[in-house]
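Colleague: sequence and computational prediction follow.
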Amino acid sequence: MRVNQSSFRDKLNYVQLSRGDVFFLCLCLTKVKEAFPVEFSEECMHQNPEFVKLLNELSQHVCPTGVSKQVQTDLHQVSQHVCPSGVSKQVQSDLHQAEKELRYEKHPWLMNHILYTELEKLLLEAEIEVLEGAEPQHELEKLLLEAEIEVLEGAEPQHGKQFYSMLQDHFTTIKTGDYLNCCPDPGSKVRLLGLTPEVILEQNTHMQNLPYIEQKLIPLIEEQLSKKCDKLLDYYNSTHDDIGSDLTVGQGSQLPNVIEVYRQKIDDEREQLKKELRRQDAQFKAYYATLLDSMHLLEELVSKYRLRNQSQHDSVMAEWMMMKFDGFCLKIRVLELEIMIETYTFETTKALQKIRDHLDVALAEATKKRTQLQKLLETYQSVGMGFDDLVKEYGRLKEEVENKQWALSELKQSESSADGQT
């Protein structure tokens, strides 16, 4: 807040500052504003002169970024020997040199691998077309026909498939030599069955025809690779049109640069995406911290202002609920009385009275009988424990008498039946 000079004089009567002190504080305030991104008014300067001096002393040892000047100097010295990734520049240089040597050594192998793959693909397509009995639509089949003519003219073997046969045999011989190294150690001289690549090549009867094979296959492989390069260039350059072979060859020679630019663009976008993710993460953390602060503030406001009258509010709500509960109880009682009036009429009351009289008589008789039985039980219990034995003995004797009576009746029946038979 900015105020005029007269207001300063009115407000600063309690601060005893000389003109020299005021001038010194103004200089300190200027240095503080230059060193730190803070808003410090003249009013605050006059109210807190010691704080201004403290900030001035601090500005001599701390950079605007919040790091001490000594640490800033050390970081600058370290940055001269360390890359931003944290690796020393010497190690980074050695790493770049190793990558360069790796690319240099890998380049011939990749070229040979491409030629090997293309040759294998041509042989496979030609074999599939021969097995299917199709017309010679592939360039290799046309070469077979041309080879037949040339072989006939040169008095060579007279079969049209001779070219394909010697090409397949030569390719198989080369592949067989790769399987001889059965030992995992590259420096080992152990070979499968004791064979060497030289021995395998000596068994190839078509070595003298190798120049002829190369002469016929090189243009075909170059054509296939040119088509693939055109397709790859069309993918990376969508504005490319088929406007001439010279231009296509010129653009094809620039294909590595196009791919490198495209790859660099992807790397830049990936780095930008990482920065954006870090920024969003920091922003999320800031939003989360702000949300937590807001929640704490809301809890404080609720506990300070709302909960102060919560007890009174709860008591009023409790009284209201009690009154409402009493009202419901009265309504239920009225409903109960209405149901009883509708259920128990004058005639129903007389019938219920008669039923009650009958039940009272039955209850009196049952009570009297219960009393008699209870007295009898008490009499039995007064006899003691021997009464139970007498009851058991009586039951046993009664059972024996019944058994003997049954046996006598059976004997009488058997005697009467015997007399009748005689």
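Modeller: Cool, the structure landed. Residues are numbered from 1 along each chain as shown.

Colleague: only C-alpha atoms for contact and neighbour calcs from this point on.
Modeller: OK.

Colleague: ranges for the helices of the stretch 151-300 of the chain?
Modeller: Listed in chain order, the helices of the stretch 151-300 of the chain (DSSP state H, counting those that start in this stretch) span 162-178, 197-202, 210-236, 245-253, 255-301.

Colleague: any chance of a markdown table for those, columns mean neighbour count and distance to residue 60?
Modeller: Below are these laid out as a markdown table (neighbours: other Cα atoms under 10 Å; distance: least, Cα to Cα, whole Å):
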| stretch | mean neighbour count | distance to residue 60 |
| --- | --- | --- |
| helix 162-178 | 16 | 73 |
| helix 197-202 | 13 | 78 |
| helix 210-236 | 14 | 56 |
| helix 245-253 | 13 | 60 |
| helix 255-301 | 12 | 31 |
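
Colleague: presented hereafter is structure B, for comparison with structure A:
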Amino acid sequence: MSNGPESTNVSSLGKGDSLHHQVLASFPLCDMTEEDLTQSPQFCKLLATLAQHVDRTGLTATLKTELDKAEQKLQSQRRHWLRSESLHRGLQEMIQDHCVRKHHTTFYETMEKCLLVVKCTRLLDPSSTTNQDQPFILGLNPQQVMELMPSEKNVLRMKQSLPRELEKHLKKSVGVSSPTTKNESEGLKNTKLSHLSAQLDKERKRAEILKETCQENTVLLQRQTQLYLSELTKCIQLLQSLILDHRLKIQTDLDRKKLDYFEGKCELVLQKIKTEMVGIQLEMYTPDSIAAHRKIREILESELKACQEEKQSVESKLASFEILGKEFVTLAEEYSRLRREIETKNWALKEFTQYKTK
């Protein structure tokens, strides 16, 4: 039973993409996208139902009405305060202007004393938020300060002349008169001035509406930027996949060409190395050195051949000796010992002979 009205309200807003657009339009300040609403349909329905009870800023009708009333009351109090403040500042400017010009008249003296006495009375008068038992400043009370007011006769004259003098001062301080207002009557000018606050309120509201529109446009621009970036990311990913597929197809031919190139380059380097080696040999070996090397080679080869022949003969003799057995080894060792003794005695005899000759 509880789902009947809710489904009816949601169906009245729309279905599918139209519902998403209406929800996004109803909550422009929320950072949401259609993808978020698509992934959360129940949340989308909740927002669609909630949109019928709140405005674009998220306020209910009752709260909006109370807020408007509070805003009107605030504006009324603000206008009242601005009116009093502008009047007070205008009076102070008038007093300062005549003090500078040294025009000491009874009117301005009376007005200055009245303002000063009222200001002091407010400072001495304790408010409801202060302690009533607090001692007065300099032992004075508001009644004593009020005794310093000018005479009633002068105050009455000042009040009678105040509107006229204040009007003159305001016209003089503004000092701007358009061609269209020169021929207007004083009543019409006063009427326009009375409607000036209302016009300012209209302009302020218009500025606020434009500010809200600007904020909504900013949020919309951010959402569109996010969508654009997401689509751009998808396009980049698709382009990367296409580039990868194309690269894999031509990778074999590219590798083969690279291999042929490196093989040719290696062959060229080897030929260059051989050329450098031949050049070094040509610089190092002259015809005379080559002829000498050839002669040395022939001599070494002949000596090597003679050594090899001697080796073969020794090996054949050694083989024939090994046939005789262990007795021949004993005789050979005895023969070697005798040979060493003979050589030793010959050396000693030679040395003795040389010593004897000396």
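Modeller: Looks like it arrived, so ask away. Please read these numbers as outputs of a predicted model, since none were measured by experiment.

Colleague: hmm, back to that, in CSV: the helices of the stretch 151-300 of the first structure, plus distance to residue 127 of the first structure.
Modeller: Formatted as CSV, those follow (distance: least, Cα to Cα, whole Å):
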stretch, distance to residue 127 of the first structure
helix 162-178, 9
helix 197-202, 23
helix 210-236, 16
helix 245-253, 31
helix 255-301, 32
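
Colleague: right, so of the ones you listed, which gets closest to residue 418 of the first structure?
Modeller: If you check each of the helices of the stretch 151-300 of the first structure against residue 418 of the first structure by Cα to Cα, helix 255-301 wins as the nearest, at 112.6 Å.

Colleague: so where is the closest one in the second structure?
Modeller: Using TM-score structural alignment, helix 255-301 of the first structure corresponds to residues 196-242 of the second structure.

Colleague: what's the mean deviation for the matching stretch versus the first structure?
Modeller: After superposition onto the first structure, stretch 196-242 of the second structure lies on average 1.6 Å away from the residues it aligns with, using mean Cα distance after the TM-score superposition for the first structure.

Colleague: off-centre distance for that stretch?
Modeller: The gap between where stretch 196-242 of the second structure is centred and where its chain is centred comes out at 21 Å by Cα atoms, centre = their mean, to the nearest Å.

Colleague: same question, stretch 207-218 of the first structure
Modeller: Per Cα atoms, centre = their mean, the displacement of stretch 207-218 of the first structure from the mean C-alpha position of its chain is 57 Å.

Colleague: quick one: which of the helices of the stretch 151-300 of the first structure is nearest residue 389 of the first structure?
Modeller: Distances from residue 389 of the first structure to each of the helices of the stretch 151-300 of the first structure were compared using Cα to Cα; the minimum, 83.2 Å, belongs to helix 255-301.

Colleague: any idea which helix or strand comes after the closest one?
Modeller: Proceeding C-terminally, helix 255-301 of the first structure gives way to helix 310-343 as the next helix or strand, assigned by DSSP states H and E.

Colleague: if we can go back for a sec, which one of the helices of the stretch 151-300 of the first structure lies nearest to residue 49 of the first structure?
Modeller: For the helices of the stretch 151-300 of the first structure, distance to residue 49 of the first structure was read as Cα to Cα. The smallest value, 32.1 Å, belongs to helix 255-301.

Colleague: other SSEs contacting the closest one?
Modeller: Judged by 3 or more Cα pairs under 8 Å, 6 or more residues apart in numbering; DSSP states H and E, the packing partners of helix 255-301 of the first structure are helix 210-236.

Colleague: stretch 104-120 of the first structure vs the second structure, average distance?
Modeller: Superposed on the second structure, stretch 104-120 of the first structure shows a mean distance of 2.2 Å to its aligned residues (mean Cα distance after the TM-score superposition for the first structure).

Colleague: which residues are in contact with that stretch?
Modeller: Where contact means Cα atoms under 8 Å, 6 or more residues apart in numbering, the residues beyond stretch 104-120 of the first structure that reach it are 221, 224.

Colleague: how much space separates the equivalent of residue 184 of the second structure over in the first structure from residue 252 of the first structure?
Modeller: If you follow residue 184 of the second structure across to the first structure using TM-score structural alignment, you land on residue 245. For residue 245 of the first structure, the distance to residue 252 of the first structure under the criterion Cα to Cα, to the nearest Å works out to 10 Å.

Colleague: ok, back up a step: residue 7 of the first structure: which of the helices of the stretch 151-300 of the first structure is closest?
Modeller: Each of the helices of the stretch 151-300 of the first structure has some distance to residue 7 of the first structure by Cα to Cα; the shortest is helix 255-301, at 35.5 Å.

Colleague: between that closest one and helix 210-236, how many degrees?
Modeller: Our comparison of helix 255-301 of the first structure with helix 210-236, counting by axes from the mean of the first three to the mean of the last three Cα atoms, to 10 degrees, yields an angle of 40 degrees.

Colleague: pretty sure residue 122 of the first structure contacts residue 141?
Modeller: No. In this structure, residue 122 of the first structure sits apart from residue 141 without contact. The criterion is Cα atoms under 8 Å, and the distance is 10.1 Å.
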